[in-house]
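S.K.: Need a 3D model of the following:
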Amino acid sequence: MRTGSGWRDVPEGYGSWSTSYDRLNAWSKAGVFQGLMDALFAEAASRGQVGLELGSVDSTIARAHHESAGLAITGETSDASEQALTEETGLCRTISRRYCEWYGAGRHTRCGRPGPVAGCGSCRRTATPQARAAAARLGRSRGGGLSSKVHAAVDARGLPLAFVLTAGQAADCRQFIPVLDKIQVPRAGRRPRTRPDAVAADKANSSKANRAYLRRRRITGSSRRRPISRGNRKKKGSAGGRPVDFDPDRYRQRNTVERCFQKIKTWRGLTTRYYKSPESYEAGPHLRGSIMWLKHLSSTT
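M.R.: Okay, the predicted model is just below:
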């Protein structure tokens, strides 16, 4: 992951390259790397070294190599991906164009169009390219080409608290709440702490739903509003409500999340995505985050 080299280039001293790959794949799916970061995170929390006075949220793009495309998915994974695409676009995607002799007996629930009949041997379902990309969390960002996006929440020292991996075109504002919900700071004899005192984020995360979420959880938010949002509020006059509070001094400290991404992307295997499996690639940020927490704990002992 650090050098971005191919698996066949693994030194012979580490054994068979296929064994190394299989072990990484198994550990990543089992959550070993996330558990490692959580363990170091818990140790830092027991020492009171987690800076939750201010959290920062942002995302970064990782270009995907052509070898990362073509994830093989079947069964429930394919159905779940198709359902997610249907809910996102509002359109029903027909997975197979081949219908059985009982044409029209089965219909999709959203659009009512005829579709493959469950249990028919000639209607075997194969994943569409859209479903395959959704399962691999690959998409196309503005720059073109396949890419993935890593959303992160960091503490006041720039150390990672949580990661969320999505497709490259995924909107930041929709992942603001999921990445904050993943924060779990262990406390002895008490429930884990799940929210920082304040959160700094850029304009991409300044949506009405996100601001309502912060107010509901009593978290102080500091993010600039989009110019179009400010214009719409002014058009409404007094009905537009008061301007959103903005603390420029707290907003300047948002650079902590950018510094975290800079450290993560010193690993060439994370700057460019080579892995087909999203779990294998997501293991990289967790492993890099574990090293960052380990260095922090070593420097304070």
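
S.K.: switch to C-alpha atoms for all contacts and neighbour counts from now on
M.R.: Will do.

S.K.: ok, which stretches of this protein are strands?
M.R.: For the chain, the strands defined by DSSP state E occupy 55-64, 106-107, 114-115, 139-140, 146-154, 160-167, 185-187, 190-193, 198-201, 220-222, 272-273.

S.K.: those helices in the stretch 51-200 of the chain, which residues are they?
M.R.: All helices of the stretch 51-200 of the chain, identified by DSSP state H, counting those that start in this stretch, fall at 76-89, 129-136, 172-181.

S.K.: still on that earlier bit, which stretch among the strands of the chain comes nearest Ala42?
M.R.: Closest to Ala42 of those is strand 185-187 (C-alpha to C-alpha; 5.7 Å).

S.K.: how distant is the closest one from the center of its chain?
M.R.: Chain-centre distance of strand 185-187: 22 Å, with C-alpha atoms, centre = their mean, to the nearest Å.

S.K.: now swap in stretch 200-217 and tell me
M.R.: Worked out by C-alpha atoms, centre = their mean, stretch 200-217 lies 17 Å from the chain centre.

S.K.: Stretch 174-187 now?
M.R.: Mean-position distance between stretch 174-187 and its chain equals 11 Å (C-alpha atoms, centre = their mean).

S.K.: which residues touch that stretch?
M.R.: The contact list for stretch 174-187 (C-alpha atoms under 8 Å, 6 or more residues apart in numbering) reads 41-42, 45-46, 57, 151-153, 161-164, 192-195, 205, 210, 213.

S.K.: Let's compare: structure for the following, please.
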Amino acid sequence: MGRGDLTNAEWRRLEPLLPPIGLRGGRWADHRRVVNGVLYRVRTGVQWRDLPERFGPWLTVYKRHRRWSGDGTWQRLLTRLQAEEEAVGRVDWNVAVDSTAVRAHQHAAGARHAPTSSGRKGGGDTGGSSRSSAPVPGQRPGGGGRSGESLGRSRGGLTTKIHLVADGRCRLLSLLLTPGQYGDGPQMQAVLEQIRVPRTGPGRPRVRPDALTADRAYTSRANRRYLRRRGIRHTIPERRDQQEHRRNRGSRGGRPTGFDIEHYKTRNTVERAVNRLKQFRAVATRYDKRAYVYLGTVTLAAVLIWLRT
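M.R.: Here you go, the predicted structure:
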């Protein structure tokens, strides 16, 4: 076993959640070796062709990662791990929301039109995955070209932004990709809607945190109304211009927003979650052309964090 590979205990948790090896008419290569190959690339950021020979053919590892990114296998692993932790009460539902910008490597640019439902034209998606034109969960729908692949132009060049919600133990509950120039505040509701932790027994999935902490980028009236409507306690500082505008309106400006400075100190959990996520070099720099493949890369990094925290 190499450094960074799955331990026996970790593999026993993941193996029942993966597709059967005998699927699609023939036997696939050993799942554990392939998953370790994907993890190696996510951790180090090497080119697929430079994977060590102990993981088998690089094309097999790449196609497996691309297929499981498209069909939601990585997301199902993350959801199942969250459900197992929730069943034993190890999920802290005092959450924090934030975003982080990721510089896109030049190899991530230049993707052609998105693949069709047959997966044959436009995108070069020859992995055999039948993907519809519907938006991938966790990927903000956009137009064609770079915007449709969650790539945006900013001062630093091509960037992608990861919007995420982290629990009190610095683990990702949900994430969303957008082009780098997208603002944080307008994406808060969308990333919160991605939270869905199933029950291991009877009952509906849990979709609502107990409390939320965020910085000034999320202090819009629409966001506060949304949180009040869902019954989510929130600690978000008010910008100075909003305070002045409210005071200038007098009684029509409404009451000041509540702010608990002690609870606001817990917002560092999402900052620490971002730091953990960017320890994976293929997350800290985007090398994947397709947004759904990069989303799978980030999701797999989150899976490993949940396994080892």
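
S.K.: coming back round to it: Lys295 of the first structure: which of the helices of the stretch 51-200 of the first structure is closest?
M.R.: Minimum separation from Lys295 of the first structure across these (C-alpha to C-alpha) falls at helix 172-181, 23.7 Å.

S.K.: once aligned to the second structure, how far is the closest one on average?
M.R.: Following the fit onto the second structure, the mean deviation recorded for helix 172-181 of the first structure is 0.8 Å by mean C-alpha distance after the TM-score superposition for the first structure.

S.K.: matching residues in the second structure for that helix?
M.R.: Alignment note (TM-score structural alignment): helix 172-181 of the first structure is matched to residues 184-193 of the second structure.

S.K.: cool, and stretch 255-272 of the first structure?
M.R.: Taking TM-score structural alignment, stretch 255-272 of the first structure hits residues 268-285 over in the second structure.

S.K.: correct me, but Ala133 of the first structure touches Gly139?
M.R.: Yes - Ala133 of the first structure lies in contact with Gly139 (C-alpha atoms under 8 Å); the separation is 6.7 Å.

S.K.: on that earlier part again, buried ones from the contacts of stretch 174-187 of the first structure, can you make that a PyMOL selection?
M.R.: Typed into PyMOL, the line below selects the buried ones among those, using 16 or more other C-alpha atoms under 10 Å:
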select buried, resi 41+42+45+57+151+152+153+161+162+163+164+195+205+210
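
S.K.: Between the two ends of the match of helix 172-181 of the first structure, what distance do you get?
M.R.: With C-alpha to C-alpha, to the nearest Å applied, stretch 184-193 of the second structure spans 15 Å between its terminal residues.

S.K.: mind checking how far that stretch is from the chain centre?
M.R.: 13 Å.

S.K.: Tell me which of the strands of the first structure sits nearest to Ser16 of the first structure.
M.R.: Comparison of the strands of the first structure against Ser16 of the first structure by C-alpha to C-alpha identifies strand 272-273 as nearest, at 22.4 Å.

S.K.: mean deviation (superposed) between that closest one and the second structure, please.
M.R.: Once fitted to the second structure, strand 272-273 of the first structure is off its aligned match by 0.5 Å on average (mean C-alpha distance after the TM-score superposition for the first structure).

S.K.: Residue in the second structure paired with Val199 of the first structure?
M.R.: Going residue by residue (TM-score structural alignment), Val199 of the first structure aligns to Leu212.

S.K.: Can you tell me how far its match is from Leu227 of the second structure?
M.R.: Distance, Leu212 of the second structure to Leu227 of the second structure, using C-alpha to C-alpha: 9 Å.

S.K.: any residues in contact with both of the two?
M.R.: With C-alpha under 8 Å, 6+ apart, Leu212 of the second structure and Leu227 have common neighbours Arg233, His234.

S.K.: who has more neighbours, those two?
M.R.: Between Leu212 of the second structure and Leu227, counted using other C-alpha atoms under 10 Å, the more crowded position is Leu212 (24 against 18).

S.K.: Tell me which residue of the second structure lines up with Trp27 of the first structure.
M.R.: In the second structure, the residue paired with Trp27 of the first structure is Trp68, using TM-score structural alignment.

S.K.: Contact partners for the residue lying closest to its match once chain neighbours are set aside?
M.R.: Nearest residue to Trp68 of the second structure, sequence neighbours excluded (C-alpha to C-alpha, 6 or more residues apart in numbering): Trp74, at 6.2 Å. By C-alpha under 8 Å, 6+ apart, the residues touching Trp74 of the second structure are Trp68, Gly296, Thr299, Leu300, Val303.
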